[in-house]
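Engineer: here is a sequence together with a model predicted from it:
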Amino acid sequence: MTASSTGTPEQLRDPDYTPPIAQAVPLGIQHVLAMFVSNVTPAIIVCGAAGFGFGSGSPDFPEMIYMIQMSMFFAGIGTLFQSIGVGPVGARLPIVQGTSFAFIPIMIPLVSGKGVDAIAVLMGGVFAGGLFHAFLGLFIGKIRFALPPLVTGLVVTMIGLALVQVGVQYAAGGVPAADTPEYGSALNWSMAFVVILVTLGLKFFAHGMLSLSAVLLGLLAGYVYAFAMGQVDFGNVGSAAVFALPDPLHFGLEFSVAAVLGFALMSFVSAVETVGDVSGITKGGANREATDREIEGATYADGVGTAISGLFGALPNTSFSQNVGLIAMTGVMSRGVVTIGALFLIACGLVPKIGAVISSVPIEVLGGGVIVMFGMVVAAGVSMLSDVHWNRRNMVIFAIALSLGLGLQLEPEALQYLPGTMQVLATSGILPAALIAIVLNLALPEELTDESTEEVSGGMSGHGRGSLSREDTA
């Protein structure tokens, strides 16, 4: 749906304008379709890493359904915080919230193989991290100079690299084990490849909603193929409730140093991403810069929404970049449209049968979609890095941060003598890479020597000076 049928150009640039209901409802649902798969996938990954919820008759299956429900419900609540606002909380802009991928590399080590009992510690981290995220709203605008594209691009790239193994494991049949000889079978991979091929076909050869919903439609095609191959199990759908309300402290709430520190540090990264999303929305939808009030309100909403999510068993929330692109495409800046999408998400979150249907998707089908999504995260990071002026100084910072971050993630036993908390944080890959890049970026002078600031040849073009001052990154 395009802007021409929804209002005048002046109206469409106004966040307070809502198109006629006949146009507003499909526009709102369009926002949900753009983020739906990415929103529920982290819950499935976390449950799989913890080792519960999969398979017909699994005693912990309702727990996975509940987490999927809450992913939808609190994405809707967080979106309402952004679009409607409560006091200082919320940007009053068409910002769509959803479950963040950025925290997955932190969450997996915290719950790996520990079952549903480990989720209480996770929720303690979500709650504490959310409060810290909200606190960042007080001064987020003042520290942007410390996070140029060299740092943010590296972090986003590391997030994707930390997750690609999950996509391949899922496509091959889940986490490999001695009692799963079918792991890596041709049937498993065929389900994943159907998703990938349909997604690519729609993304590059279709237009409008077909292109926008390529991942969702690819998953549906893979689901149909898996059903035809007898790989879909509906055993748990019938037993799922038709309606259920959120349950306070459903998984409990425990606090560990590793979880609190990990979530707090990743909240810093997530807050910076939200600043970028807010700027993208105002630039793409209204052709103006975001105000300080909008940036602060969006950061508050991220944090408050995440903290509340942790109290009810959901995962961290953040603004979704794909919806920023959707606003630029449609030209509709209406926060009323996004509010309609939020209400739709809340309604879905109140129906456990929807969560049960989602969880019936074979893990191999999900793997095909995850490969695409996590690969796109890496590509987004590379795109951000294209704004870096690649002199020798910046290349050294990038090389050291990437080598240590990725190396520690691939070889966690290298830090086996560290205390447990420090080991979990250091082997996430993302946190050490981000901290090294930030420290080196701030500590190393921009003008070292003529050799260190010289442009790097071999196709890596850029300016002679590093793009690391506040003026350069504004």
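Structural biologist: Perfect, I can see it now.

Engineer: going forward, measure contacts and count neighbours with C-alpha atoms only.
Structural biologist: Fine.

Engineer: residue contacts, the nearest residue to residue 385 once chain neighbours are set aside?
Structural biologist: Counting by Cα to Cα, 6 or more residues apart in numbering, residue 385 lies nearest to residue 153, which is 5.0 Å off, once chain neighbours are set aside. Each residue near residue 153 by Cα atoms under 8 Å, 6 or more residues apart in numbering is listed here: 380-385.

Engineer: below is an additional structure, to be compared with the one above:
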Amino acid sequence: MTASNIGTPEQLRDPNYFPAIYRAVPLGVQHVLAMFVSNVTPAIIVAGAAGFGFGSNSPDFPELLYLIQMSMLFAGVATLMQTVTIGPVGAALPIVQGTSFAFIPIMIPLVAGKGVDGLAALFGGVIIGGLFHSLLGTVIGRIRFALPPLVTGLVVTMIGLALVKVGIEYAAGGVPAKASGAESYGSLSSWAPALIVVFVTLGLKFFARGMLSVSAVLIGILVGYVYCIFVGKLPIEAISGSWERSAAFALPQPFKYGFEFSLAAVIGFCLMAFVSAVETVGDVSGITKGGANREATDREIEGATYADGFGTALAGIFGGFPNTSFSQNVGLIAMTGVMSRHVVTIGAIFLIICGLIPKVGGIIRTVPIEVLGGGVIVMFGMVVAAGVSMLSDVTWNRRNMVIFAVSLSIGLGLQLEVMNVAPGSANALQHLPDTLRILGASGILPAALIAIVLNLILPETLADEATEEVSGGMAGHGRSEMMKDDHV
């Protein structure tokens, strides 16, 4: 659906404009399709890290189903906060909220192998971190200087790098198959569904337009899903069993998993809230620039940050994960040219309805892990690409190269060393207290803190005598450009 048959240019740039309902509903559903897979994927990943069984006969089946349900429900609720607003909470803009990928590397160490027992501390961190996030709305304009593209780009890139391994493990057959040494792990039969998803997604992204292009990942997963049914990898009985075990309607339960104060969880979620808040500021600016050709106001940025935080805290009470604005929907607004917040409100209502019907989650749960792996490879790769895109705005003089190099080396090094050692083996952080060890294990928080501190304390230019040491074997054009940058 194009902008030309929806309203006048003036109407399309107005967030308060409400297109005719028969046009607004498809546009709202289009927003949901663009973010649906990304929204429920974190719940599946965290459940897998906790050790939940994925079979419909597994005793953990209801818990996995509930986490998926809450992801949909509170993405819709948080989106309503943004579009409808509650006092100062919400930007009154077409901002789509969804479960954030940024917090996954923080959540995995908190729940790893603990099953349901690890969720109390996790959701305690979500609630407190969400309240802290909302407080950032009062100062977000004044702290943005500490988070330039060098820092945010590094953090987003690190988040993607921390997650790409998950995509490969899923595509090869899943973590349980890997841990058990199953022969099927890494076989062609395991890789085939994932590769089908990747190729279909790429084909639609490059050669299709409109709805097909926007929903490329979702359609790719659907094609992979059908393939698994066709080759017998996903028995029809498994689908019907999941459907039958899922209720037709269910309300969320407050503090279903309890509440536990974990210092590591609270610190981790509060620190990542800074990154999430800056990401939301960028999305709000992208919406107003792409949809209305204007800069975002302070009121819109503050309201969006409040909604981010309160939406996250509310989700945590009921067993939902941290929410943030979804960048893919920002691009959708620029593509359709429709700035109406009421269109996104319709999408939010659709998400809430899905979240109240566990049978929707029951069907999502039957997606084979290899199929999900294909989608995750694309999605997490795009996270890395988004970080690289942010880094393209950085002036790459010697100072910034040193900051990036040190932060990335320590952060990625810790991530690879600590997270990949066998249980019971020594690791680089084994002598730290539990809280610091959990925070350091992701690599993201150390990298972010180092980058922020170095960016604030290092002078704008480094001493000339450090040129040879920093640039090393780099010569010719690269070195001359860096030297030129130092004098800009």
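Structural biologist: That came through fine. Nothing here was measured: the structure is a model prediction, and the numbers come from that model.

Engineer: let me see the TM-score of these two.
Structural biologist: The TM-score (TM-score structural alignment, normalised by the length of structure 1) is 0.96; 468 aligned residues with a Cα RMSD of 1.7 Å.

Engineer: element containing the residue positioned nearest the centre of structure 2?
Structural biologist: Among the residues of structure 2, the one closest to the centroid is residue 101, at 2.3 Å (Cα atoms, centre = their mean). Following DSSP states H and E, there is no helix or strand that holds residue 101 of structure 2.

Engineer: look up how far residue 183 of structure 1 lies from the residue nearest to residue 385 of structure 1.
Structural biologist: 34 Å (Cα to Cα, to the nearest Å).

Engineer: what's the mean distance for stretch 268-277 of structure 2 versus structure 1?
Structural biologist: Its aligned residues in structure 1 lie a mean 0.6 Å from stretch 268-277 of structure 2 after superposition (mean Cα distance after the TM-score superposition for structure 1).

Engineer: what range does that stretch cover in structure 1?
Structural biologist: Alignment of stretch 268-277 of structure 2 against structure 1: residues 262-271, by TM-score structural alignment.

Engineer: can you check stretch 200-209 of structure 2 too?
Structural biologist: Counting by TM-score structural alignment, stretch 200-209 of structure 2 falls onto residues 198-207 of structure 1.

Engineer: list the buried residues of that stretch.
Structural biologist: 198-200, 202-203 (16 or more other Cα atoms under 10 Å).

Engineer: go on, stretch 142-152 of structure 2?
Structural biologist: Buried residues in stretch 142-152 of structure 2, defined by neighbour count with 16+ other Cα under 10 Å: 147-152.

Engineer: go on, stretch 132-144 of structure 2?
Structural biologist: For stretch 132-144 of structure 2, by 16+ other Cα under 10 Å, it's 132-137, 140.

Engineer: and stretch 454-465 of structure 1, by the same measure?
Structural biologist: Of all the residues in stretch 454-465 of structure 1, those buried under the rule 16+ other Cα under 10 Å are 454-456, 462, 464-465.

Engineer: how far off centre is that stretch?
Structural biologist: 32 Å (Cα atoms, centre = their mean, to the nearest Å).

Engineer: what's the answer for stretch 132-139 of structure 1, then?
Structural biologist: 19 Å.

Engineer: same question for stretch 111-122 of structure 2.
Structural biologist: 20 Å.

Engineer: what helix or strand is the equivalent of residue 108 of structure 1 over in structure 2 located in?
Structural biologist: By TM-score structural alignment, residue 108 of structure 1 lines up with residue 108 in structure 2. Under the criterion of DSSP H and E, residue 108 of structure 2 resides in helix 104-111.

Engineer: what's stretch 272-280 of structure 1 in contact with?
Structural biologist: 95, 140, 144, 147, 289-290, 294-295, 298-299, 318-321, 324.

Engineer: among the contacts of residue 153 of structure 1, the buried ones, what's the PyMOL command?
Structural biologist: Buried residues within those, by 16+ other Cα under 10 Å, are selected in PyMOL with:
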select buried, resi 380+381+382+384+385
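
Engineer: dump the contacts of residue 153 of structure 1 to CSV, plus secondary structure and distance to residue 233 of structure 1.
Structural biologist: Below are the contacts of residue 153 of structure 1 laid out as CSV (DSSP: H, G, I helix; E, B strand; the rest coil; distance: Cα to Cα, whole Å):
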residue, secondary structure, distance to residue 233 of structure 1
380, helix, 35
381, helix, 37
382, helix, 39
383, helix, 40
384, helix, 41
385, helix, 43
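
Engineer: which two of the contacts of residue 153 of structure 1 have the greatest separation?
Structural biologist: 380 and 385 (8.7 Å; Cα to Cα).

Engineer: the contacts of residue 153 of structure 1 into a markdown table, with extra columns for distance to residue 160 of structure 1?
Structural biologist: Formatted as a markdown table, the contacts of residue 153 of structure 1 follow (distance: Cα to Cα, whole Å):
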| residue | distance to residue 160 of structure 1 |
| --- | --- |
| 380 | 9 |
| 381 | 8 |
| 382 | 10 |
| 383 | 13 |
| 384 | 13 |
| 385 | 14 |
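
Engineer: what's stretch 161-176 of structure 2 in contact with?
Structural biologist: 48, 105, 178, 184-187, 190-191, 193-194, 369-377, 380-381, 384, 415, 442.

Engineer: which stretches in the stretch 301-450 of structure 1 count as strands?
Structural biologist: 317-319 (DSSP state E, counting those that start in this stretch).
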